[in-house]
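A.B. asks: with the sequence up front, the predicted model follows.
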Amino acid sequence: MRQTQKVMLAFSEATTSELNEILEHRFFKEKKSPKSKSKTSLSKQQSTAPMSAIKQENSGTKNIYEIIKQMRLERNAPVDLVGPQKCFDQDKDIETQRFQILTSLMLSPQTKDDVTSKCANRLLEYTINDIANMDEPDLIKLIYEVNFNVTKAKRIKDLAQLAIYKGMPKTFEETIKIKGVGEKIALLYIQVAFQRVEGIPIDVNMIRICNRVPIFKEKSPTKLRKFLESQFEHKEWGEINETLVGFGQQICLPKPKCDQCKLKDICEYYKLQNTSDQ
């Protein structure tokens, strides 16, 4: 009990820089639960999120996010215009739409949104049966611009066959078992295809932003997801991915446009770069 009181006192008295140090302290390292057997149950992961205890104490995360939202008012980044979650034909039946959504998301890893969109839109001309029965070399030609096109072609063909014989997955747990689908893709698929927000999908842009400012210094997508979910109400989760990804595509790039950023006065990365240049 005394240990808990000390931790809470530390939070209440901490400055912003001290709070960042506290966040990285071993108090908040994940504890493995001996009863947890499934790696796919997101609800169990959320219920034990190590950052939930600091939700109200750390208001800085929300303030930073609001500033980013101000910089994203135009919503004209690649993710807004041609993001993989937007590449599906709304005139098709619901099962075909779900197949198209997941196919587009599976094409997207390690590939820019405009390239993913170009390839995904080519596939819209084909039915699920067409793709299931297509020779892999022909499928590769349709998606040749994406990285790892050979592997992705095989997995998309497997998905088409799954859709025919078992139907498209309807839950996060079912979706993440598919080869080529990770946590981010599964969460985006469920959000777009079923309008269910079950978590915050984490993108490489988000990891870069959160480590630079910093919002949370962590390279693990799962740990960053848990942290962000502890900071925001569930009703806010649905827009966070697209907001931060677009910011990472337009301003906080690998080579950032710091002169256009409203966060530079508080950004540790900006301060470090400018100090080192002097």
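C.D. replies: The structure has been received and is ready for your questions.
A.B. asks: rest of the way, CA atoms for contacts and neighbours
C.D. replies: Fine.
A.B. asks: K69 reaches T243, doesn't it?
C.D. replies: Yes - if you go by CA atoms under 8 Å, K69 and T243 touch, sitting 6.6 Å apart.
A.B. asks: which one's more surrounded, the two?
C.D. replies: For K69 versus T243, neighbours defined as other CA atoms under 10 Å are more numerous around T243 (22 against 17).
A.B. asks: included below, for side-by-side comparison, is a second structure:
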Amino acid sequence: MENLFEEVPNWKVILTPILEKYNQREHPLEAKNTYQLLVMVVLSAQDSDANINKIAPALFENFSNIESLALSNLEALIPYVSKVRNFGTKASWLLEIAKTIKNDENIPLTMDSLTALKGIGRKSANVIMRESDVSAEGIIADLHVIRVAPRIGLIPETLDGIKAEKQLMQLLPKEIWGEIGMAISFLGKEICRPKPNCEACVMNRNCSYYKNL
């Protein structure tokens, strides 16, 4: 007979090793302010952080704030983002965002207001909010989190970031939402890669994948 009183795992305690290891580590996008972060997050969708960091200096030298972007057009902007995947669509999104916000002081920092902007979904909004040090309203669920969270045993396997985030939010206490997504992501980039280095992982004592090896 199923044990209805089976103890629920204390995931806050179990995840402490990676929360401590990656505590407050900055996002790989090398943004210097909220404006730059917003632009770089939009550009980074389906592209690498390294590529966005590479094109960013010239972009921000010519478009230093939202105001300058709002006064621009596709013809002027595209040469600075042409090496980014889907650059035409992203350039259009950025111009629309800039014309909507108008200046840097108006950049929103809530989930609803950020996701109302073109090109910004929940994952991007969570990144912007984390790096802006505001209270988390969700959990970053990028490709690394989608791979690593099921491997550890947190959630079932899924290819859907929204579904993964929802499951994590239901499972984990709100006080760790702001850091846990990024911590799992860093773990996935550095150690828990498609071919994981389990022996070097701080989570191997509590990892479903490692226990089943």
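C.D. replies: Received, thanks. In this text, all values refer to a predicted model and were calculated from it rather than measured experimentally.
A.B. asks: got a TM-score for the pair?
C.D. replies: The TM-score (TM-score structural alignment, normalised by the length of the second structure) is 0.79; 209 aligned residues with a CA RMSD of 3.1 Å.
A.B. asks: R85 of the second structure: helix or strand, and which one exactly?
C.D. replies: When elements are assigned from DSSP states H and E, R85 of the second structure belongs to no helix and no strand.
A.B. asks: hang on, I meant L162 of the first structure
C.D. replies: helix 149-165.
A.B. asks: the following helix or strand past that helix maps to which residues in the second structure?
C.D. replies: Remark: after helix 149-165 of the first structure, the chain's next helix or strand is helix 172-176, criterion DSSP H and E. Taken onto the second structure by TM-score structural alignment, helix 172-176 of the first structure occupies residues 111-115 there.
A.B. asks: that stretch vs the first structure, mean deviation?
C.D. replies: Compared with the first structure after fitting, stretch 111-115 of the second structure deviates on average by 1.6 Å (mean CA distance after the TM-score superposition for the first structure).
A.B. asks: S124 of the second structure: neighbour count?
C.D. replies: The number of residues near S124 of the second structure, taken as other CA under 10 Å, comes to 24.
A.B. asks: aligned to it, what sits in the first structure?
C.D. replies: For S124 of the second structure, the residue aligned by TM-score structural alignment is I185.
A.B. asks: got a list of what its match touches?
C.D. replies: L102, L105, M106, P201 (CA atoms under 8 Å, 6 or more residues apart in numbering).
A.B. asks: between these, which is nearest I22 of the first structure?
C.D. replies: P201 (25.0 Å; CA to CA).
A.B. asks: show me where the second structure has its helices.
C.D. replies: With DSSP state H as the criterion, the second structure has helices at 11-14, 16-21, 34-44, 49-62, 66-70, 74-81, 87-101, 111-115, 122-131, 143-152, 161-171, 177-190, 208-211.
A.B. asks: got a markdown table for those, with distance to C201 of the second structure too?
C.D. replies: A markdown table is the format used below for these (distance: least, CA to CA, whole Å):
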| stretch | distance to C201 of the second structure |
| --- | --- |
| helix 11-14 | 13 |
| helix 16-21 | 9 |
| helix 34-44 | 27 |
| helix 49-62 | 24 |
| helix 66-70 | 41 |
| helix 74-81 | 37 |
| helix 87-101 | 37 |
| helix 111-115 | 32 |
| helix 122-131 | 24 |
| helix 143-152 | 11 |
| helix 161-171 | 21 |
| helix 177-190 | 8 |
| helix 208-211 | 10 |
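A.B. asks: and of those helices, who's closest to M1 of the second structure?
C.D. replies: helix 208-211 (23.6 Å).
A.B. asks: show me the contact partners of the closest one.
C.D. replies: Contacts for helix 208-211 of the second structure (CA under 8 Å, 6+ apart): R151, I152, G153, C198, N204, R205.
A.B. asks: ok, now how distant is whichever residue in the first structure pairs up with D47 of the second structure from I176 of the first structure?
C.D. replies: Correspondence of D47 of the second structure to the first structure, assessed by TM-score structural alignment: T111. Using CA to CA, to the nearest Å, T111 of the first structure is found at 20 Å from I176 of the first structure.
A.B. asks: and for G238 of the first structure?
C.D. replies: 19 Å.
A.B. asks: the closest residue to S44 of the second structure other than its chain neighbours: neighbour count?
C.D. replies: Using CA to CA, 6 or more residues apart in numbering and skipping residues adjacent in sequence, the residue nearest S44 of the second structure is I52, 6.2 Å away. Neighbourhood size, I52 of the second structure [other CA under 10 Å]: 26.
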